[in-house]
Structures are given as C-alpha cells and as structure tokens.
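Asker: Here you go, sequence then predicted model.
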Amino acid sequence: MIVDPIHDGATDPVLVWNHEEASWWCLFVHRRANTKIGGPPRIGRCHGSEVGAASSADGGRSWLYRGTVSLPVERGTNTFWGPDVVWHDGMYHMFVTFIRGVPDDPAWDTHGRPSPWHRQIHHLTSANLWDWEHVSRLDLGTDHAVDPYVFPMPSGGWGLWFKDEARGGSIWRAASTDLYEWKVADQVLTDWHEGPSLFELGGSIWMMAESRNGPVVYRSGDALTWEPRGPLVVPGETPRQPNVLPVGDDRACMTYYAQTGTDSFGVAVPTSGQSSVIRLAELELAGDGLECRTGVVAELPLRAARKSDTR
C-alpha cells in the first residue's frame, strides 16, 4: 500500500522503473483530501494537485514517499491529473493533464455542460524522473482532454488514449510516429469511461478503463478494434484509475487507488470523503478475461519491466 503522508489523497498511480536508482517509482496525484476550503467540502480538493513520487527498492513490498516532482508548464500553483510515463531512447516522456490554477467548482455545471476550466494534455521529458522539461501542449481537438495513456502500436508508432469530457466522457486515440507530433485518429469507446490503461498479456493487448460501475476490460489483437470482456471485480472495494504493468507471461501488477474516508492512520477525515490510498494487486488470465487475485499483493520484479518502445 502506498500512502500520501502530506494530504492523504494519493490517486492516479503509474509505476515506472527508475534506471538511475535501480528502483521502482510510483508517480501519483497529490489530491488535497485533508484540506478544508471554508464551509462544506469543496471540489477544490481535486485541484491544486501536484505529482508526488514514492519509491521501492524491494519489489513493491515497502514504499518510501519522496516528495513532489516539478512540472514547469506554467508559473503559479496549478493542477495536474493522471500522469503517464514511457521510457524511450534514454529519456522519460510524461503525458499529464494540466488545469490552470486551482478552480473550486465542479467539472460540470447543473446542466451537464463542461466547466470553463480547460483540461489540457501536456508532454514533458526527463532523464531522471526528478527534473522535467516542458515540450508542448498536445492539440487534441478539445479543451477537455484528460487521462492520457501512451502505448506502442503493433503496426509501429505510438497511440495515446484519452478521455474527452466535452464529448460525453468517451475515449479517443491519437497517433504519433515519434511521441512529439500527435494527430487524433479515432473514437475508441463511445460511452463514459476514464483512466484507460493498455498492456500485453497472454498474446493479446488489453485495455482496462473505469466505467460508472467500476473497471471494465477489453481485448484486442491490434490495439484498434476492441472486444469487451466484462467487468473486473475486486471484492470489498471499487478500484479507481487502475493501471496495469505485466510482470510475467500470464500475470500482471495492477495499481489503483481506493477512497477510504480516513487518513493514513485510519482516523476519519471529517471534511472529506476523498481520502485515498494506492494498492497493488495481482491480475492473471482467467479464460477469456482477467481475474484479480483477492488478498494477493503483486510482487514487482527487481529489475525493469517493459513499458517502452521495444517490442
């Protein structure tokens, strides 16, 4: 389990192998769950969030909170959501949702229309996971793009899957040959989903995404057409923003966050139900789908696992 000892709001995890330290890192969103912004709980807890880091040198059995990484997109206090990182040609590439400033109103108004606070996906690079250089804002044909996930296409090049909040929360794909120039290619899922995560397992490409009823699973042979394989059940809680990293031919490590309503010590947080922790669980192939092994914590290999351009 990974906790945020500062704000008790660890969300949106992604696992990354730190080549310089030879250890696993979990980058996550620092949601300010224990912050009271006057009166009743406010949506502002989900904004003003930085990207935090925790590291593990023992295969994920224990984690050390390391602080926050600096993302130089704009001056001032801003909001970051849902980071994703790939390693390519000796460089880390981060794709992350950016919102200017710290809004304190919902993402949607009472008529279901998107708020005026634009959500943008930005590209940054780093050689060490600490020091980041801003590259660009991606032009994805919308001002409400969130939850990027980058994955190498079987046919070559790269795909970036994201949620468009201005088009019903549907999932879209953009394509690139070099990680720098992107063009929107197609709509992938027409109904509401968020937090897509792609991975290879058992000779297939899988996509997991969060639906209104919890995570659902899709399978593909080419990362273009997708076959629904049903929901993923994790008894006892609802996983949020699942992110999957294969650790064998038929099993994988899934990280996700779970809202607890308590702080890191189990004490109830009176101002918010958004306190959360990050958990690691093991996934395995089960027939034509995936199964979460209840009560089993996935053990990461003591080396790099692939989320890169090599296939």
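Answerer: Cool, got the structure. Numbering: from 1, shown residues only.
Asker: rest of the way, CA atoms for contacts and neighbours
Answerer: OK.
Asker: all helices of this protein, in order?
Answerer: Using DSSP state H, the chain contains no helices.
Asker: Please tell me I have it right and residue 220 contacts residue 226.
Answerer: Yes - counting by CA atoms under 8 Å, residue 226 is a contact partner of residue 220 at 4.9 Å.
Asker: And here is the other one:
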Amino acid sequence: MSAPLLADPLGGPTDPTVIRNEQTGQWWMFYTQRRSSDTGEGVAWVHGSRIGMAVSDDGARWEYRGVAKGLDPVNEHGPNTHWAPEVAWDGSQYHMYLTWIRGIPSTWAGHERRIAHLVGPDLERWSHQGFLELSSRYVIDAAVARTPDGLLRLWYKDEADESTTWSAVSTDWHTWTVEGQAIGGAPHEGPNVFELDGWFWMIVDEWRGQRVYRSDDGVNWSAQGLILDSPGSHPEDRQVGRHADVVVLGDQAVAFYFTHPEWDGSNDVEQQAGALRRSAVHRARLRVDDDGLLRCDRNVPADEPFIF
C-alpha cells in the first residue's frame, strides 16, 4: 500500500514532478514546499513557498535534498512564491516552467500569477529566462510535451477563464504562441500530459480525483472517468489524489500525487484547517486496459522499486 514517499521538513509537499537526472541516472522530485506551520494571516502559509527537491535511486526511497535556488529574476529579491514546477530535458539542457507570484500574499485573489521559464545544465543550477506571455496574467500549473505534429505544447490553468486548461505551442522552448482553451467544463487545475500505450493522456485535478482525457494527436481530447478518486488502503492515503505527475517507462507508468492524510473529507474549512495544511506525496500504478481506459492502482508496496 502506498506510504508517503518523503519526509519534508515543513510538512506540506504538494504538486510533485519527477524526472530522471541525465547526468547521474537518479530520479529527482521537485515539488511545492508549503509552509504548513506558518502563523501569518489568511492563506499566507500557501504562499512564500519554495521548491523542494528529493532524490531517489529506485523511486521508492527518497532523500530530501533542500530547495531549488536561483528561481527569481535578478531584480526580485523576495521572498516570493514558487508553485508547481514542470521540469523537462531537451537533449542538452533542462527547462523549468514555474508558477511565480510576487511576495507572500495573504489572500487568494488580488495578485497576478505568472509562469516563469528557467534553464539549467543540471538539476541544481537555474537561470531565469523571463515570463511567458500567455492568455492572462492569472495562470498556473504548467505541463509540457511534444505532440505528433512536431510542436512543443504547454498546457496550463487559466484562472481568468473560470479555471480551465489552455494550451500554447513552441518550436524552441522559449517563445510560446497561445492556441486557446484545450479543456473546458468544470473548474480544474494541474494538467499533466503523457504518452502511454499508443495514446496521449491528460489528467486534470477536479479536487475530487483526476479527470482523464485521451487523444491521438495531443490536440483534440475526449473525456473518460476519474482516477485517484477512491481511497487507497494505507491509513495516510484515504483522501482523493491531487495534482499529479506521471512518469512513463516503456509500457509502465507511475503517477506521483499528493493528498491530505489527516483530512476527514469535511468541507468545514475552519474545523479542518490544520488537517488541510499537512500533505504527503504518494505514488500509484497506471495502465491502459483492453477497452482503452486508463486504470489506476494506489496500493503500491512502500518498498517496491520504480520499475514494477
């Protein structure tokens, strides 16, 4: 059964993304490091976050590696807010697409949210390349993949468009042209796109599990059901899985997601305030069944290596 994967010193790891280190062969996890015990006003504890890092040889045992540095523009001394990194390798260097907010707001509304682009020769040194000009300045949660037409596509949540997923295209990782809304319907966040079993898949977080979409071209999507909506068997994996990242190796795939292990599912935010602050990262197996549906198994043994 899926036990929490890492011990974060601040108790609030969310929005994980996992990538193989091309130099060492290890797996690196980057995540939003929420400040779960912060005593500031309102939702200041969700802001002011840095990007935590953890490293693993096998995908099962993770060692905390501190926080990523160099993620602010040179003229921004902070502290600022960093959320939901997306990290990709282009064959010669790494790219990070990072949700960036100035300062430490105490409210959800009233401030811009932008996606910053960073590059680095390894996973420890980053150089800020500026901000992407997208459909609004209230955008978060980038995901990147190359689609069959040869273009790079970036999907993201546009909060100015009722929290739907939009897309943009690029030929060089740096300059992006907005295409428009990719996924509408119910509000959601955290898109993640991957290839598995001959299809492109997108999962988005509807806060009641991950909605699944399938595509043959990475452009046109058809909806399926939910995954990570049913509890796992581990006592700290009983709530819905949130904001996930999927890593594919051949015909195998694993989803890394976060959940709130102490939350009882209540909508009483005041009563559950403490429980909603603590989070944990878990993993689950993914497969495509004979009917072309994406299936999920949350009950991965804690010591089982990444290669199932």
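Answerer: Here it is on my side, so go on. Values in this document were obtained by computation on a predicted structure and should not be read as measured data.
Asker: what separates residue 61 of the second structure from residue 283 of the second structure, distance-wise?
Answerer: Separation of residue 61 of the second structure from residue 283 of the second structure (CA to CA, to the nearest Å): 12 Å.
Asker: any common contacting residues for the two?
Answerer: Taking CA atoms under 8 Å, 6 or more residues apart in numbering as the criterion, residue 61 of the second structure and residue 283 both touch residue 5.
Asker: Could you check how far the alignment partner in the first structure of residue 116 of the second structure is from residue 146 of the first structure?
Answerer: Using TM-score structural alignment, the partner of residue 116 of the second structure in the first structure is residue 122. In this structure, residue 122 of the first structure and residue 146 of the first structure are 10 Å apart, going by CA to CA.
Asker: Spit out the residues that contact the two alike.
Answerer: Taking CA under 8 Å, 6+ apart as the criterion, residue 122 of the first structure and residue 146 both touch 96, 97.
Asker: Between those two, tell me which one has more neighbours.
Answerer: Neighbour totals were compared for residue 122 of the first structure and residue 146, and residue 146 leads with 28 against 21 (other CA atoms under 10 Å).
Asker: And that one, what's its match in the second structure?
Answerer: Under the alignment (TM-score structural alignment), residue 146 of the first structure pairs with residue 140 of the second structure.
Asker: Look up how far residue 176 of the second structure lies from that match.
Answerer: Residue 140 of the second structure is 15 Å from residue 176 of the second structure, by CA to CA.
Asker: Pull the contacting residues for the nearest residue to the match of residue 116 of the second structure once chain neighbours are set aside.
Answerer: Excluding the flanking residues, the one nearest residue 122 of the first structure by CA to CA, 6 or more residues apart in numbering is residue 137, at 4.3 Å. Residues counted as contacts of residue 137 of the first structure (CA under 8 Å, 6+ apart) are 120, 121, 122, 123.
Asker: Could you check which residue of the second structure pairs with residue 137 of the first structure?
Answerer: Under TM-score structural alignment, residue 137 of the first structure pairs with residue 131 in the second structure.
Asker: now swap in residue 15 of the first structure and tell me
Answerer: So, by TM-score structural alignment, residue 15 of the first structure is matched to residue 18.
Asker: Just give me the neighbour total for its match.
Answerer: So residue 18 of the second structure, with other CA under 10 Å, has 23 neighbours.
Asker: With residue 131 of the first structure instead?
Answerer: Using other CA under 10 Å, residue 131 of the first structure has 13 neighbouring residues.
Asker: My read is that it contacts residue 69, right?
Answerer: Yes - using CA under 8 Å, residue 131 of the first structure is in contact with residue 69, at 7.2 Å.
Asker: Done for today, thanks.
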